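Q: Return atomic coordinates for the entry below.
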Amino acid sequence: MNTQPQKIAIVTGANNGIGFETAAGMAEAGYHVVMACRSQAKAEAARDELIAKVPSASLDIILLDLGDFAYVQRFAEDFRARYEKLDVLINNAGILLYSAQTNGGGIELQFATNHLGHFLLTALLIDLMPDNPASRIVALSSLGHKGASIHFDDLTCGGDGGIAYGQSKLACLLFGDELDRRLRASGRKIKALSVHPGGSDSGLFTDMSDAQRSKLKAQVEQFLHSNASAAKPALHAALSPDVKGGDYYGPTGPQEMSGEVGHATRDLITGDLDVAGRLWRVSEELTGKTFSL
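A: Have a look, this model is predicted:
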């Protein structure tokens, strides 16, 4: 059992891109950071790089594959075996696919990884979080949530990976909002917030062909900002004393792709409480976990 007095944060997908910079920011803020990553080798390389970047960093690695719900369960068990509390959970990891893929249970892989795995992880660990306003759960959404919908009758979105990605990131935002409403209704002080990183070449585009990647980057290159800048909304949500539960943050520059952190704009569908409630119920069914507060 870890007996460090430090505050403890989990950052999923901490080995590269925005997750790496988020882990660095949390370490700089004095948190002991648990790097939740799929690859031991990549996580260890990132840990060494983080220590070089932040010499005072206190880090741990626990392997996690969010698309495999049994793996999520094992991660939660491993975390509980090492730690007695969790102060901040940053649900950062995400995949972007341009092909139809499913997890072992036949669920569209982006929906399973980006949303359902984080839904389950949060449900399994939230009881370890101190009930105070400094305890935070941060959901990483995306500009891609705009114009998306939850295809309840076909979560594979007909095999269209781009549409499925938008669906998964809308689900992240709907979950963050609904979680905060339920925390408030239960009288809890823990804050659930959502953010989007704007535009960055964060490693999400690795499933694209070289030609697809080059074409997309040529279209948006002038709007992209660094992964360090893209991590700022999540760090603001996790660390600022001024945020409110249910807030949604992102860059405030042109097209919200870069710029100073501020309140971000949402698609109108995020205000549909029926959709949010249905998503919660479906998420419980698909993960096999009742999420009660």
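Q: Going by C-alpha atoms from here, please, whenever you check contacts or count neighbours.
A: Fine.
Q: So which residues of the protein form strands?
A: 8-12, 32-37, 58-63, 88-91, 136-140, 191-195, 248-251, 261-263 (DSSP state E).
Q: Point out the other helices and strands that the shortest one packs with.
A: Yep, that's strand 261-263 we're talking about. Applying 3 or more C-alpha pairs under 8 Å, 6 or more residues apart in numbering; DSSP states H and E, we find strand 261-263 packed against helix 232-239, strand 248-251.
Q: Tell me, how many residues neighbour Thr287?
A: For Thr287, the neighbour count with other C-alpha atoms under 10 Å is 18.
Q: you'd agree it is up against His118?
A: No: using C-alpha atoms under 8 Å, Thr287 is not in contact with His118, being 10.3 Å away.
Q: re the thing from before, could the helices and strands packed on strand 261-263 go into a markdown table alongside distance to Leu183?
A: Formatted as a markdown table, those follow (distance: least, C-alpha to C-alpha, whole Å):
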| stretch | distance to Leu183 |
| --- | --- |
| helix 232-239 | 16 |
| strand 248-251 | 16 |
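Q: Could you say which of the ones you listed is packed most deeply?
A: Across the helices and strands packed on strand 261-263, averaging neighbours per residue (mean count of other C-alpha atoms under 10 Å) puts strand 248-251 on top, at a mean of 27.
Q: who touches it?
A: Outside strand 248-251, the residues within contact range by C-alpha atoms under 8 Å, 6 or more residues apart in numbering are 193-198, 230, 233-234, 237, 256-265.
Q: Is Cys172 in contact with Ser141, as I believe?
A: Yes: if you go by C-alpha under 8 Å, Cys172 and Ser141 touch, sitting 5.5 Å apart.
Q: related to what we said a few turns ago, most tightly surrounded among the strands of the chain?
A: Among these, strand 191-195 has the highest mean neighbour count (mean count of other C-alpha under 10 Å), at a mean of 29.
Q: Now do that strand: which elements does it pack against?
A: strand 136-140, helix 161-185, helix 232-239, strand 248-251.
Q: Sequence B follows; please return its structure for comparison with A:
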Amino acid sequence: MTSWTALDIPRLDGTSAVVTGANSGIGAATALYLARAGARTVLACRSVERGAYILERVRAVAPGADVRLVRLDLADLTSVREAAERIGGEVDGHLDLLVNNAGVMALPLRHTADGFEMQFGTNHLGHFALTGHLGGLLGAGPSRVVTVSSLGHRLGRIELGDLNSERGYDKWRAYGRSKLANLLFTAELDRRARAAARPLTAVAAHPGLSATELGQAGPRMAGHTWAARLERASRLYTQPASAGALPVLRAATDPSVTGGEYYGPGRLAETRGAPAPAARSSRARDMVTALALWEASVELTGVDPDPAAWAAQVS
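A: Presented below is the predicted three-dimensional model:
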């Protein structure tokens, strides 16, 4: 097709969507476009205050939009479960679209409430568990799960015996591992949906190099104000969040998208430009590791988002 733009987003009236991390950046832009297209859109945010600000901004830009706010802390599996329960009440028993967008990047060593390395626990395990808890809603009809990865997935390696970086921690390798895990999760979710003949489209996307708040948390946590200032200056060379959201939006709304696909910006080594099919590293195509990671994630979270079981969850 010709260059895909926001004008290609179809009308979404009568559908429901959840966007994690919708309080800023790619998530906020994604939620705005979805709400403007008519979807009932749930902003799933760790910060209720920041989420409320975006909610009002969306309503100002898209009068009449049906926008809801639910608190979600992906670094706490109890919060994930509770958020999923609240989402059920907001979407009237069915969910058409889940955008697993929220994330953290290049943090100093930190741990989640459940003891997982923060980047792996938030970016992968939190979304893995959320998808599982929402299975009944997603299984109520045809649905789509979009998980946001990164160019940084190429830095990652899945070491099944050291998923929590206990043998040594490097913030960028840990980030790459979590983003590689996002792609392997998508691939295995797609495989299982096909095997179970479930009407689920599992796809992934990445925003290229986009100007967001993602790079600020790590320097602030480490007390490096100079690094935070440098990161802000680097935004002169990145595309705006509204452009970075387009691959996510194409993955979420383009009727021609099929399960297992991956989208990113189509120009300058996938750093910017209109959304197009993106390349994966060889590790991201390793289905043996995808299965092993799934099984490890089930053991760590106590949740199994296997679409084969979703029919039993539908009330």
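Q: what's the TM-score for these two chains?
A: Superposed pair, TM-score by TM-score structural alignment, normalised by the length of structure 1: 0.93. Supporting alignment: 287 aligned residues with a C-alpha RMSD of 1.7 Å.
Q: Quick one: neighbours of whichever residue in structure 2 pairs up with Leu143 of structure 1, just the number.
A: Under the alignment by TM-score structural alignment, Leu143 of structure 1 pairs with Leu151 in structure 2. For Leu151 of structure 2, the tally of surrounding residues (other C-alpha under 10 Å) stands at 22.
Q: Am I right that Leu151 of structure 2 is in contact with Ala204?
A: No: between Leu151 of structure 2 and Ala204 there is no contact under C-alpha under 8 Å: 11.9 Å.
Q: Could you tell me where stretch 231-250 of structure 1 falls in structure 2?
A: Counting by TM-score structural alignment, stretch 231-250 of structure 1 falls onto residues 245-264 of structure 2.
Q: Could you work out the end-to-end span of the matching stretch for me?
A: 9 Å (C-alpha to C-alpha, to the nearest Å).
Q: Give me the aligned partner of Asp177 of structure 1 over in structure 2.
A: In structure 2, Asp177 of structure 1 lands on Ala187 (TM-score structural alignment).
Q: My read is that that match contacts Thr289, right?
A: No: judged on C-alpha under 8 Å, Ala187 of structure 2 makes no contact with Thr289 at a distance of 10.5 Å.
Q: And the helices in the stretch 1-150 of structure 2?
A: Secondary structure of the stretch 1-150 of structure 2 by DSSP state H, counting those that start in this stretch: the helices cover 25-36, 48-61, 77-90, 118-119, 127-133, 135-138.
Q: in structure 1, what residues pair with the last one?
A: The aligned range for helix 135-138 of structure 2 in structure 1 is 126-129, by TM-score structural alignment.
Q: same thing with the second one?
A: Matched against structure 1 by TM-score structural alignment, helix 48-61 of structure 2 falls on residues 40-53.
Q: Can you mark which positions in that stretch are buried?
A: For stretch 40-53 of structure 1, burial by neighbour count (16 or more other C-alpha atoms under 10 Å) applies to Ala43, Glu44, Ala46, Arg47, Leu50.
Q: want to throw those into a markdown table with distance to Ser186 of structure 1?
A: Below are the buried residues of stretch 40-53 of structure 1 laid out as a markdown table (distance: C-alpha to C-alpha, whole Å):
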| residue | distance to Ser186 of structure 1 |
| --- | --- |
| Ala43 | 37 |
| Glu44 | 39 |
| Ala46 | 38 |
| Arg47 | 37 |
| Leu50 | 38 |
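Q: any idea which of these is the one closest to Glu221 of structure 1?
A: Of all the buried residues of stretch 40-53 of structure 1, Ala46 has the smallest distance to Glu221 of structure 1: 25.6 Å, by C-alpha to C-alpha.
Q: May I ask you to confirm that the closest one is in contact with Gly17?
A: No: judged on C-alpha under 8 Å, Ala46 of structure 1 makes no contact with Gly17 at a distance of 10.3 Å.
Q: What does Gly198 of structure 1 correspond to in structure 2?
A: Per TM-score structural alignment, Gly198 of structure 1 is aligned with Gly208.
Q: Skipping its backbone neighbours, what lies nearest Thr265 of structure 1 in space?
A: Tyr248 (7.8 Å; C-alpha to C-alpha, 6 or more residues apart in numbering).
Q: how about the closest residue to Ala45 of structure 1 other than its chain neighbours, what does it touch?
A: Sequence neighbours aside, Asn15 is the residue nearest to Ala45 of structure 1 in space, at 7.9 Å (criterion: C-alpha to C-alpha, 6+ apart). Going by C-alpha under 8 Å, 6+ apart, Asn15 of structure 1 touches Met35, Cys37, Lys42, Ala43, Ala45, Ala46, Arg47.
Q: For Asn15 of structure 1, what is the corresponding residue in structure 2?
A: Under TM-score structural alignment, Asn15 of structure 1 pairs with Asn23 in structure 2.
Q: how much space between that match and Ala274 of structure 2?
A: The gap separating Asn23 of structure 2 from Ala274 of structure 2 is 24 Å, by C-alpha to C-alpha.
Q: repeat for Leu138 of structure 2
A: 29 Å.
Q: And Thr289 of structure 2, by the same measure?
A: Distance, Thr289 of structure 2 to Ala274 of structure 2, by C-alpha to C-alpha: 31 Å.
Q: before we move on, what about Glu49 of structure 2?
A: According to C-alpha to C-alpha, Glu49 of structure 2 stands 32 Å off from Ala274 of structure 2.
Q: What is the neighbour count of the match of Gly198 of structure 1?
A: Count around Gly208 of structure 2 with other C-alpha under 10 Å applied: 29.
Q: Can you give me every residue that contacts it?
A: Taking C-alpha under 8 Å, 6+ apart as the test, what Gly208 of structure 2 contacts is Ser150, Leu151, Gly244, Gly264, Pro265, Glu270, Thr271, Arg272.
Q: And it, how close does it get to Leu180 of structure 2?
A: For Gly208 of structure 2, the distance to Leu180 of structure 2 (C-alpha to C-alpha) stands at 15 Å.
Q: ok, now Gly302 of structure 2?
A: Going from Gly302 of structure 2 to Leu180 of structure 2 by C-alpha to C-alpha gives 21 Å.
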